[in-house]
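Engineer: Sequence first, then the predicted structure:
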Amino acid sequence: MATTTRSIAPRFSCLLVLLLGLLQSPPSVHPSMTEDPIEVRLRQNNYLDRICFPSADGLSPIYRQNLEEIFRYLVDSIRIRGFSNTSVGESTDTIYGFAICRGDIPADICRNCIAAAIERVKIECPSNSSAMIWFEACFLRFSSKRFLGIFEPKFPVVWTDNSQLFAKSDGMEWVYPLVKEAADNSKRFATMIEPKGGYTSYSLAQCTIDLSSADCSACFQYAMKEIGNNHTLGRVWRFACPSCAIFHYTWPFFFTSP
């Protein structure tokens, strides 16, 4: 049985949500002989989670107009580098926008994911001045407050399939070299495939590209603390917050050649 532990702390001293649905069992896609099952799944644009922040006074017409401009820019520019950020407006109508795809995602899947995230966040957070939304392949965020380059350890989301429990030491020992590799490279992204007793683990770690190496490492330390607080950790789990994400599955879910 899968359980979700979601903690949205009121303390604003701590902040990505990774950047990744339907994880209770390996993906049930049925590609043809020539199709890559990972690509087939990613093209489904699977929605994971979102956080909507209420706006006390609602959204002004100018703010809504600026938000649409943010959305257009993000979806049009995301394919160039796999991430994009911009700001639009002045004074109280200023909006900051950020979008990023997983480091292994091809440009066309990346753009389609951000486009799907934009349409979904319009439904999930229709009158919110700030929101963040996670899909399996991408992450989108917009806010009335500047957040780029700031590590804020809060809003953690931990999902675990606890149908197959194991000792935490068995499930966590691989994390340290993985997150170190992610924090130390310019893409802030790393993957790992590791045979274990009776199964193979597939792991991914990523920070938002705007973070420094030190802040990326700090986010992963925060992630490890939150994961460690989960006393029913299964073989399949994911952690995400607005600044970083770690995913640990027992089936292939990422491309090995970005």
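Structural biologist: In hand now; what should we look at? Numbers count the residues shown, from 1 in each chain.
Engineer: going forward, measure contacts between C-alpha atoms and count neighbours the same way
Structural biologist: Noted.
Engineer: Please report how far the closest residue to residue 101 other than its chain neighbours lies from residue 220.
Structural biologist: Nearest-residue entry for residue 101: residue 138, 4.0 Å, with adjacent residues in sequence omitted and distances by Cα to Cα, 6 or more residues apart in numbering. Plainly put, residue 138 is 18 Å away from residue 220 if you go by Cα to Cα, to the nearest Å.
Engineer: Neighbour count for those two, which is higher?
Structural biologist: residue 138 (30 against 27; other Cα atoms under 10 Å).
Engineer: do you know how far the more buried one is from residue 83?
Structural biologist: 9 Å.
Engineer: what's the answer for residue 159, then?
Structural biologist: Applying Cα to Cα to residue 159 and residue 83 gives a distance of 25 Å.
Engineer: What ranges does the chain have for its strands?
Structural biologist: With strands called from DSSP state E, the chain shows them at 2-6, 47-53, 83-88, 95-101, 130-135, 138-143, 157-165, 189-196, 199-207, 234-240, 244-249.
Engineer: take the one below as the second:
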Amino acid sequence: MSYASFCSLFLLAFLVSFISYAQQQDPTYIYHTCPNATTYSKYSSYSTNLKSLLISLSSNSGSSSSGFYSTAAGQTPDVVFGLFLCRGDVSQEVCRECVVFAAKDTLNLCPNERTVTLYYDECMLRYSDGNILMDFSMNGGIILFNPLNFTSNQQDRFIDLVLSTMNQLATEASNSSRRFHARKANFSALQNLYGLAQCTPDLTSQECLECLQLSINQLPTDKIGGRLIVPSCSSRYELYLFYNETAIGRPQLQLDSAPPPVFENTGKGGNSSVIILAVVVPVTAVFLLFVAVFVFRAKRKKTVYEMEPLAEGGKLPFL
């Protein structure tokens, strides 16, 4: 066996384990809310019912084709209602891993609260002592935005594109049986805008549309990226692809030409790193290594976002 062939086989084996490791990262935590207005004791009936509920949610997370499941456990006055919703483009395996992780995480983040909502990038888990099934809720959410702005001469065009794209997404998602849709639109010849909108499927089409319109109206559209998440729906836009395009198909681009965008830095940002590898191996092996490094960095990259919790009634503190 030649030296190059040996290096190729060694690198391939390394890549298999490397990619497997990258795919096993914990779900990306975003936010949680668990007001302590109502609590339960460790050995109460509510605690027992909650554990049964979390087991039920976890066990059904890998078989839900819609990425959504709701149920209840126990009897009044200690009944617990619960649900999970996975992002519409993730696989059943990713959905399962996220829900199982969230079910365990909730007992750490909110150890004795009766009403809890946990948000991750891949899924949401929610339970309460009140009936939250088929419930339209704009409370207990979070808004996140990238601190970078567009230059003033391009900002108006960008805001118009964000609003038109997101409102179109709201209509498409509300008319979908899964209450989910994502798409991209051209901002310039070199830059696309990516958007996603989703509701819990237990909402009616009209309720979903209303929820998304309310959330879109509060998006920080002067920023280059933003998202708003509430229990009943979520909306997000970015200048990079943040969802699995293959899982939802490849919608036709909206044609819109403009010069390449220029950003203004407000003084906050993340760190960057470069990994260079020099190995005398076949081109295929080098390509595979590049893919693996890209996947790993994408999994671990954390964009610096500003964050504002939503007040009761779904209004931001500064609106």
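Structural biologist: Here it is on my side, so go on. In this text the structure is predicted, and so the values were computed from the model without any measurement.
Engineer: care to give me the TM-score?
Structural biologist: Aligned and superposed, the two chains score 0.79 in TM-score terms (TM-score structural alignment, normalised by the length of the first structure); 222 aligned residues with a Cα RMSD of 2.3 Å.
Engineer: just to revisit the earlier point, what sits in contact with each of residue 138 and residue 83 of the first structure?
Structural biologist: With contacts defined as Cα atoms under 8 Å, 6 or more residues apart in numbering, the residues shared by residue 138 of the first structure and residue 83 are 99, 100, 101.
Engineer: And the last one? What does it align with in the second structure?
Structural biologist: So that's residue 101 of the first structure. Using TM-score structural alignment to pair residues, one finds that residue 101 of the first structure aligns to residue 86 in the second structure.
Engineer: My guess is that match contacts residue 95. True?
Structural biologist: Yes. Between residue 86 of the second structure and residue 95 there is a contact under Cα atoms under 8 Å: 5.7 Å.
Engineer: what residues are shared contacts of those two?
Structural biologist: Taking Cα under 8 Å, 6+ apart as the criterion, residue 86 of the second structure and residue 95 both touch 67, 122, 123.
Engineer: export those to CSV and tack on distance to residue 35 of the second structure?
Structural biologist: Converted to CSV, these look like this (distance: Cα to Cα, whole Å):
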residue, distance to residue 35 of the second structure
67, 26
122, 23
123, 20
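Engineer: so what secondary structure elements neighbour the longest helix seen in the first structure?
Structural biologist: Counting residues, the longest helix in the first structure under DSSP state H turns out to be helix 61-81. Counting contacts by 3 or more Cα pairs under 8 Å, 6 or more residues apart in numbering; DSSP states H and E, helix 61-81 of the first structure is packed against strand 83-88, strand 95-101, helix 107-124.
Engineer: What residues sit buried inside the shortest one?
Structural biologist: Spelled out, that is strand 83-88 of the first structure. 83, 84, 85, 86, 87, 88 (16 or more other Cα atoms under 10 Å).
Engineer: residue in the second structure matching the last one?
Structural biologist: What that stands for is residue 88 of the first structure. With TM-score structural alignment as the criterion, residue 88 of the first structure lines up with residue 73 in the second structure.
Engineer: Looks like that match contacts residue 79 (just checking).
Structural biologist: Yes. Counting by Cα under 8 Å, residue 79 is a contact partner of residue 73 of the second structure at 5.6 Å.
Engineer: Now for those two: what residues contact both?
Structural biologist: Listed as contacting both residue 73 of the second structure and residue 79 by Cα under 8 Å, 6+ apart are residue 49.
Engineer: For residue 171 of the first structure, list the residues it contacts.
Structural biologist: residue 235.
Engineer: how about it, what's its partner in the second structure?
Structural biologist: Aligned partner of residue 171 of the first structure by TM-score structural alignment: residue 162.
Engineer: which residue is nearest the centroid of the second structure?
Structural biologist: The second structure has residue 121 as the residue nearest its centroid, 3.0 Å off, counting by Cα atoms, centre = their mean.
Engineer: My understanding was that that residue contacts residue 31; is that so?
Structural biologist: No. Using Cα under 8 Å, residue 121 of the second structure is not in contact with residue 31; the gap is 9.5 Å.
Engineer: returning to that earlier point: of all the buried residues of strand 83-88 of the first structure, which two lie farthest apart?
Structural biologist: Largest separation among the buried residues of strand 83-88 of the first structure by Cα to Cα: 83 and 88, giving 17.2 Å.
Engineer: burial of residue 152 of the first structure, as a residue count?
Structural biologist: When neighbours are counted by other Cα under 10 Å, residue 152 of the first structure registers 19.
Engineer: pretty sure it is in contact with residue 244, am I right?
Structural biologist: No. Applying Cα under 8 Å as the test, residue 152 of the first structure and residue 244 come out as separate, 10.2 Å apart.
Engineer: what sits against residue 94 of the first structure?
Structural biologist: Residue 94 of the first structure makes contact with 63, 66, 87, 88, 144, according to Cα under 8 Å, 6+ apart.
Engineer: Can you find the partner of the first one in the second structure?
Structural biologist: Using TM-score structural alignment as the criterion, residue 63 of the first structure maps onto residue 46 of the second structure.
Engineer: and the gap between that match and residue 106 of the second structure?
Structural biologist: 15 Å.
Engineer: quick one: which of the two has more around it?
Structural biologist: residue 46 (24 against 21).
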